[in-house]
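S.K.: Build me a model from this:
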Amino acid sequence: MINKLESKIKRGPLMSWDISNPILTLATKTLADVEMLNGISMKNNWQVDFVKELSVGYQTLVLTDMNQNIVWVNGGFQSMTGYSPDYAIGKKPAFLQGPNTSEAIKRKIREGLSSGKRSSETITNYKKNGLEYECQLTIIPLVDSHQVITHYLALEREAA
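M.R.: Purely as a prediction, here's the structure:
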């Protein structure tokens, strides 16, 4: 799996522009996220192709358990929300919500996930500094070899 992603990374001599090449940076970030998730996946026996799932654009990943407690976030979480990973771990993602977060959207997400399906919505969240932002998210139920959902992975990005 990882080899597919590695093959997308440009090979050749390192040029000065490579250091800030957004495609190279994105591929490297995604590779690190895939490696981390594959390690967690082995412990939970998930049946998921993270290379495929993470091929869509995202800024941050949020992994929660069945009780919606955050168990891991990737490096993009702090730059998107202002909150450190240490602060987020153990909390429910609802700490990012506030007065303009739509109850209807939250209900749609819950309904989709309760039926075992992935859910994609745009929801109003709040950064640590209090500013609200539109968060495009896709939440993927992660299932084990017995097809039992054990965790959820949210791919999130700030809407343009």
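S.K.: Every contact and neighbour count from this point should use C-alpha atoms.
M.R.: OK.
S.K.: Counting by contacts, list what the top strand by length along the chain packs against.
M.R.: Longest strand of the chain, by residue count under DSSP state E: strand 132-143. Judged by 3 or more CA pairs under 8 Å, 6 or more residues apart in numbering; DSSP states H and E, strand 132-143 is in contact with strand 119-126, strand 149-158.
S.K.: before we go on, could you also do this sequence so I can check it against the first one:
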Amino acid sequence: MGLEDLVAALAVDSETAVVVTDGELSHPGPTILYVNGAFERMTGYLSSELLGKTPRLLQGERTSLATRRALARALRKGQRTKVALINYRKSGEAYRCEVEVFPILDRDGVLVNAVALEREVRRRPGRRSTMGDL
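M.R.: Have a look, this model is predicted:
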């Protein structure tokens, strides 16, 4: 059983959005190998529209470049990381999400895959947003 099969077996019924990518970090970025149903519901994309594409297609003008760079740095170092960022649904609607990324390294310490767990962060009434006007 490969990594994608294992993650799929664990994530298929999860309410947490899960995406698995390869380990390519240079431009145009990693390639999506798997997304679960929760990821499809959160983004509005079907898995067939995402497989083979880069997660960068979810980013837009309000996605923080500094956060994207911090995420890439952590992955290059093989470090698990958690970031908050603004992504965009297929409809173009911006949404805030918290993304925890787990690097998968080979025996030589080279990044071969990344597994990301994502959850949408909704602002509570009466609380100020720290991520723009969302």
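S.K.: The longest strand of the first structure maps to which residues in the second structure?
M.R.: Counting by TM-score structural alignment, strand 132-143 of the first structure pairs with residues 94-105 of the second structure.
S.K.: what's that stretch in contact with?
M.R.: Stretch 94-105 of the second structure is contacted from outside by 75, 78-89, 111-122, 131, 134, using CA atoms under 8 Å, 6 or more residues apart in numbering.
S.K.: picking up where we left off before, which one of the helices and strands packed on strand 132-143 of the first structure lies nearest to Leu96 of the first structure?
M.R.: strand 119-126 (5.2 Å; CA to CA).
S.K.: Return the set of buried residues in that closest one.
M.R.: By 16 or more other CA atoms under 10 Å, the buried positions in strand 119-126 of the first structure come out as 119-120, 122-126.
S.K.: where does Thr30 of the first structure land in three-state SS?
M.R.: On the three-state scheme (DSSP: H, G, I helix; E, B strand; the rest coil), Thr30 of the first structure is labelled helix.
S.K.: What's it aligned with over in the second structure?
M.R.: Aligned counterpart of Thr30 of the first structure in the second structure: none (TM-score structural alignment).
S.K.: Might one say that Thr30 of the first structure is in contact with Lys52?
M.R.: No - using CA atoms under 8 Å, Thr30 of the first structure is not in contact with Lys52; the gap is 10.8 Å.
S.K.: Of those two, which one has the most company?
M.R.: Between Thr30 of the first structure and Lys52, counted using other CA atoms under 10 Å, the more crowded position is Thr30 (23 against 12).
S.K.: Could you measure from the residue lying closest to that one once chain neighbours are set aside over to Arg107 of the first structure?
M.R.: Leaving aside its chain neighbours, Thr30 of the first structure sits nearest to Leu54 (6.9 Å; criterion: CA to CA, 6 or more residues apart in numbering). The spacing between Leu54 of the first structure and Arg107 of the first structure, counted by CA to CA, to the nearest Å, is 25 Å.
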